[in-house]
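**Q** Coordinates for the following, if possible.
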Amino acid sequence: MRIEEVQSAAKKQRIATHTHIKGLGLDANGAAIGLASGFVGQAAAREAAGLVVDMIRQKKMAGRALLLAGPPATGKTALALGISQELGSKVPFCPMVGSEVYSSEVKKTEVLMENFRRAIGLRIKENKEVYEGEVTELSPEEAESTTSGYGKSISHVIIGLKTVKGTKQLKLDPTIYDALIKEKVAVGDVIYIEANSGAVKRVGRCDSFATEYDLEAEEYVPIPKGEVHKKKEIVQDVTLHDLDAANAQPQGGQDILSLMGQMMKPRKTEITDKLRQEINKVVNRYIDEGIAELVPGVLFIDEVHMLDIECFSYLNRALESPLSPIVILATNRGICNVRGTDMTSPHGIPVDLLDRLVIIRTETYGPTEMIQLLSPASVVAKANGREKISKADLEEVSGLYLDAKSSARLLQEQQERYIT
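**A** As a prediction, this is how the structure comes out:
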């Protein structure tokens, strides 16, 4: 029996606009610090978000959501990410844009449901019998091939494991040797082997080899304490969508019709409601037995005014689900039509959903907080061999770039040169 680790299918984060946000930048009393955790300004909004974090920790946000309302480029996405960081580094953060739901292939509610499931984490804790230690010996034993061929096959593998308390020599099955090769295990690595499943995990290189090379690309770990054979708590973090995707892969036969069917199937397998309900049952059973712990993450929906009445109805129902993440919405619209209807409403959101929302307002940045031209000006200053930005650098950059007002004025003055 082989147990494979579920690989997370969460959206990968690159180094981008908001990777510098490390939290909300509040002091012990919940007051905003001027420049902290990557934030500049928005003191009132950050303090309000800090109170929301406290409400979430005290489990007083059930059935509600948060709306960040304010002009463009006032830090709404940064606030949502800051809330996620305050809740913990292992809390899933799933950002999406309202217009993502419109697709010719996937239903709107399906897109919303998938993102809801991406934002709900499950921390699975298992006590397993393991053999853990630094590899001191790794020697496969060969035997004559059982298929009457000329080659030889691995009959078993001898492995030596060392801890602070002692050493053990183990005789392992050849299937575990395949797992050792897959994990690229070598002498001097710290590994653990699960006794029941035979799964192998390479933890890292033993720190006694830390000065072996000048340029290090390894993660060095201390030699394990205790005995080689022990009971160990293994923690694995997955999202509900990871479990959906892992269980939705089609298991076809080997006949020609099955093979053709697999080739013709689209790469994205549909995850049905029935499958999700079955996974929810298993998850709930694990939670009741104390094996797993639910970690509600943050689902951030930007440009929420782009959703239509069908999506808003779905959001209303989803917020009441016991398996619901913390939902943060963001919009820069005032009074406008609810998409798909003739009804006008604040922020383009139906009134029944607005009643469920805690609304935080973000303010336009003032001159002291404006840093738009400072970044290119600092590059110009460094190119000219100066550490500090001078007035000449700002004037040079102002000649290269336009702000919104200058651009609008230029369009009015030279409108005959543009296509209308």
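**Q** going forward, measure contacts and count neighbours with C-alpha atoms only.
**A** Fine.
**Q** What's the local residue count around residue 66?
**A** Neighbour count for residue 66, taken as other C-alpha atoms under 10 Å: 21.
**Q** Could you confirm it falls within a helix?
**A** No: using DSSP: H, G, I helix; E, B strand; the rest coil, the assignment for residue 66 is strand, not a helix.
**Q** wait, doesn't it sit right on residue 302?
**A** No: judged on C-alpha atoms under 8 Å, residue 66 makes no contact with residue 302 at a distance of 11.8 Å.
**Q** which residues do those two both contact?
**A** Contact criterion C-alpha atoms under 8 Å, 6 or more residues apart in numbering; residues shared by residue 66 and residue 302: residue 329.
**Q** all strands of the stretch 101-250 of the chain, in order?
**A** Counting by DSSP state E, counting those that start in this stretch, the stretch 101-250 of the chain has strands at residues 120-144, 152-162, 167-172, 189-194, 200-206, 220-221, 229-239.
**Q** Of these, which stretch is the most buried?
**A** strand 189-194 (a mean of 23; mean count of other C-alpha atoms under 10 Å).
**Q** helices and strands around that strand, which ones?
**A** Packing partners of strand 189-194 (3 or more C-alpha pairs under 8 Å, 6 or more residues apart in numbering; DSSP states H and E): strand 120-144, strand 200-206.
**Q** for comparison, sequence B:
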Amino acid sequence: MIRQKKMAGRALLLAGPPGTGKTALALGISQELGSKVPFCPMVGSEVYSSEVKKTEVLMENFRRAIGLRIKENKEVTELSPEETESVTGGYGKSISHVIIGLKTVKGTKQLKLDPTIYDALIKEKVAVGDVIYIEANSGAVKRVGRSDAFATEFDLEAEEYVPLPKGEVHKKKEIVQDVTLHDLDAANARPQGGQDILSLMSQMMKPRKTEITDKLRQEINKVLFSKQI
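**A** The predicted model follows:
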């Protein structure tokens, strides 16, 4: 019923004495549905707090368990790095640019990239043989997986192997992101830090928990319903 989207807006309550398998059944359902369907386990001790109301804790966990699928059409550079040149690196030197060799089904190509993309490549732990895509507008890098040409003979591996990208290197692609309502709440409630001395001092101090108000949740719900996501 969940896969057929017949449980949207509904809840299922499993009641029974301790040790009858309620938690095991819920965990089994979550494993069967996969990682794209959010599952938010919690225990009774999490509800009791001297700082946060019980209804606030329950509401936050409810919104953690409600998933959204956002689709965007973006211009991306999808590729499988064939070789990566070491750019003016070395100790005490700065990176001026990145030269990376790309490979698709239609052939190979070399691109000269901005040095800021180098940090994104390091953050995503991109290695030779990985399939990645780079957004043309923002320069964001996303590692899709390992090229199936580098698949080994092992039966079980932690790597996810994907086929080599088809078509041209530069293309328009539909990007799908799976998020939860709580992710949108936290992203919109988090204040943007400035560069003045007061903002820098506040960032150095112990961070506080960002407050998510009911008004903010209602605004996010309103935007989602208007976009028909």
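**Q** quick one: which of the strands of the stretch 101-250 of structure 1 is nearest residue 180 of structure 1?
**A** Taking C-alpha to C-alpha, strand 200-206 is the member of the strands of the stretch 101-250 of structure 1 nearest to residue 180 of structure 1, at 6.5 Å.
**Q** Now that closest one on structure 2. Mean distance?
**A** Mean deviation of strand 200-206 of structure 1 relative to structure 2 after superposition (mean C-alpha distance after the TM-score superposition for structure 1): 2.3 Å.
**Q** what stretch of structure 2 does that strand fall on?
**A** Mapped onto structure 2 using sequence alignment, strand 200-206 of structure 1 covers residues 141-147.
**Q** Work out the gap between that stretch and the centre of the chain.
**A** How far stretch 141-147 of structure 2 lies from its chain's middle: 13 Å, per C-alpha atoms, centre = their mean, to the nearest Å.
**Q** Ok, stretch 186-197 of structure 2 next?
**A** Distance, centroid of stretch 186-197 of structure 2 to centroid of chain: 20 Å (C-alpha atoms, centre = their mean).
**Q** corresponding residues in structure 1 for it?
**A** Using sequence alignment, stretch 186-197 of structure 2 pairs with 245-256 in structure 1.
**Q** With stretch 22-31 of structure 2 instead?
**A** Per sequence alignment, the counterpart of stretch 22-31 of structure 2 in structure 1 is residues 76-85.
**Q** can you check stretch 111-123 of structure 2 too?
**A** Going by sequence alignment: stretch 111-123 of structure 2 matches residues 170-182.
**Q** Show me which residues of the match of stretch 186-197 of structure 2 are buried.
**A** If you call a residue buried by 16 or more other C-alpha atoms under 10 Å, then stretch 245-256 of structure 1 has these buried ones: 245, 248.
**Q** all strands for the stretch 251-400 of structure 1, in order.
**A** Using DSSP E, counting those that start in this stretch, strands in the stretch 251-400 of structure 1 cover 292-296, 298-302, 326-331, 335-337, 344-346, 357-361.
**Q** Out of those, indicate the one that is most buried.
**A** strand 298-302 (a mean of 27).
**Q** so that one versus strand 326-331, what angle?
**A** 10 degrees (axes from the mean of the first three to the mean of the last three C-alpha atoms, to 10 degrees).
**Q** And the strands of the stretch 101-250 of structure 1: which comes nearest residue 183 of structure 1?
**A** Minimum separation from residue 183 of structure 1 across the strands of the stretch 101-250 of structure 1 (C-alpha to C-alpha) falls at strand 200-206, 6.3 Å.
**Q** and that closest one, what does it pack onto?
**A** helix 174-182, strand 189-194, strand 220-221.
**Q** Throw these into TSV and include distance to residue 378 of structure 1, thanks.
**A** What follows is these, written out as TSV (distance: least, C-alpha to C-alpha, whole Å):
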stretch	distance to residue 378 of structure 1
helix 174-182	48
strand 189-194	46
strand 220-221	38
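**Q** Figure out which of the ones you listed is closest to residue 130 of structure 1.
**A** strand 189-194 (4.5 Å).
**Q** if we can go back for a sec, can I get the helices and strands packed on strand 189-194 of structure 1 in TSV including distance to residue 178 of structure 1?
**A** As requested, these are exported to TSV (distance: least, C-alpha to C-alpha, whole Å):
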stretch	distance to residue 178 of structure 1
strand 120-144	11
strand 200-206	10
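**Q** Any chance of a markdown table for the strands of the stretch 251-400 of structure 1, columns distance to residue 316 of structure 1?
**A** Formatted as a markdown table, the strands of the stretch 251-400 of structure 1 follow (distance: least, C-alpha to C-alpha, whole Å):
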| stretch | distance to residue 316 of structure 1 |
| --- | --- |
| strand 292-296 | 17 |
| strand 298-302 | 14 |
| strand 326-331 | 11 |
| strand 335-337 | 18 |
| strand 344-346 | 16 |
| strand 357-361 | 11 |
